[in-house]
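S.K.: next come a sequence and a model predicted from it.
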Amino acid sequence: MEFSGVLAMLFIGAIAGWLSGKIMEGRGFGLIGNIIVGVVGAFLAGTIFPALGFGVGGGLLSSIFFATAGAVILLFLIGLIRKA
């Protein structure tokens, strides 16, 4: 992976993590934690959504949208595990 690809992944992950923290109302993990949740959420969305028939598409906005959706799912699952 090229350096610019890593920077784009971190940028999209940071935005997705921040947005998912806002959507899930305070369930974020700070800046670094949100970047990690966003990157993992992007990976989660990239594997789950195509299997369900949703096209991830290309472009910055669609990447941020799907990464945010994956990060929200991840934060929801982490919240379930924390309650158990």
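M.R.: Done, it's in.
S.K.: all contacts plus neighbour counts: C-alpha atoms, from now on.
M.R.: Noted.
S.K.: so who does L31 touch?
M.R.: Counting by Cα atoms under 8 Å, 6 or more residues apart in numbering, L31 makes contact with A14, W18.
S.K.: same thing but 10 Å
M.R.: By Cα atoms under 10 Å, 6 or more residues apart in numbering, the contact list for L31 reads A14, I15, G17, W18, V37.
S.K.: C-terminal to the helix or strand encompassing it, what's the next element?
M.R.: Assigned by DSSP states H and E, L31 falls within helix 30-52. Per DSSP H and E, the first helix or strand lying C-terminal to helix 30-52 is helix 60-83.
S.K.: one more to weigh against that first structure:
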Amino acid sequence: MTGIGWFAAIIVGAIAGWIAEKIMNSSMGLLANIGLGIVGALVANFLLVAIVGSTLGGWIGQLVVGVIGACLLIWITRLIRGRA
């Protein structure tokens, strides 16, 4: 299975992070959005492969996975900081 590439991952990560920021009512900058989107996609992809056995492909699939993963990371961060 081939990925979407680094440049596309940055774009999709930024969009996913921004969407997650709006869903979770958080306030972050562009770099944090990109980071959350990319790391969130990595975490969510890992969990999907471990639980289901596969992941969503393409730009749209990775955007959905990135948003879910970024929301999960924001939620975990709030739990650790005590603001959940």
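M.R.: Thanks, I have the structure now. Remember, it's a predicted structure, so these values are computed and weren't measured experimentally.
S.K.: quick TM-score on the pair, please.
M.R.: Once superposed, the chains reach a TM-score of 0.86 (TM-score structural alignment, normalised by the length of structure 1), with 80 aligned residues with a Cα RMSD of 1.7 Å.
S.K.: angle of the helix holding L31 of structure 1 against helix 60-83?
M.R.: 100 degrees (axes from the mean of the first three to the mean of the last three Cα atoms, to 10 degrees).
S.K.: helix 30-52 of structure 1 vs structure 2, average distance?
M.R.: In the superposition with structure 2, the average deviation recorded for helix 30-52 of structure 1 is 0.8 Å (mean Cα distance after the TM-score superposition for structure 1).
S.K.: one more: stretch 15-22 of structure 1?
M.R.: Mean for stretch 15-22 of structure 1 is 0.4 Å (mean Cα distance after the TM-score superposition for structure 1).
S.K.: cool, stretch 62-71 of structure 1 as well?
M.R.: Per aligned residue, stretch 62-71 of structure 1 averages 0.5 Å (mean Cα distance after the TM-score superposition for structure 1).
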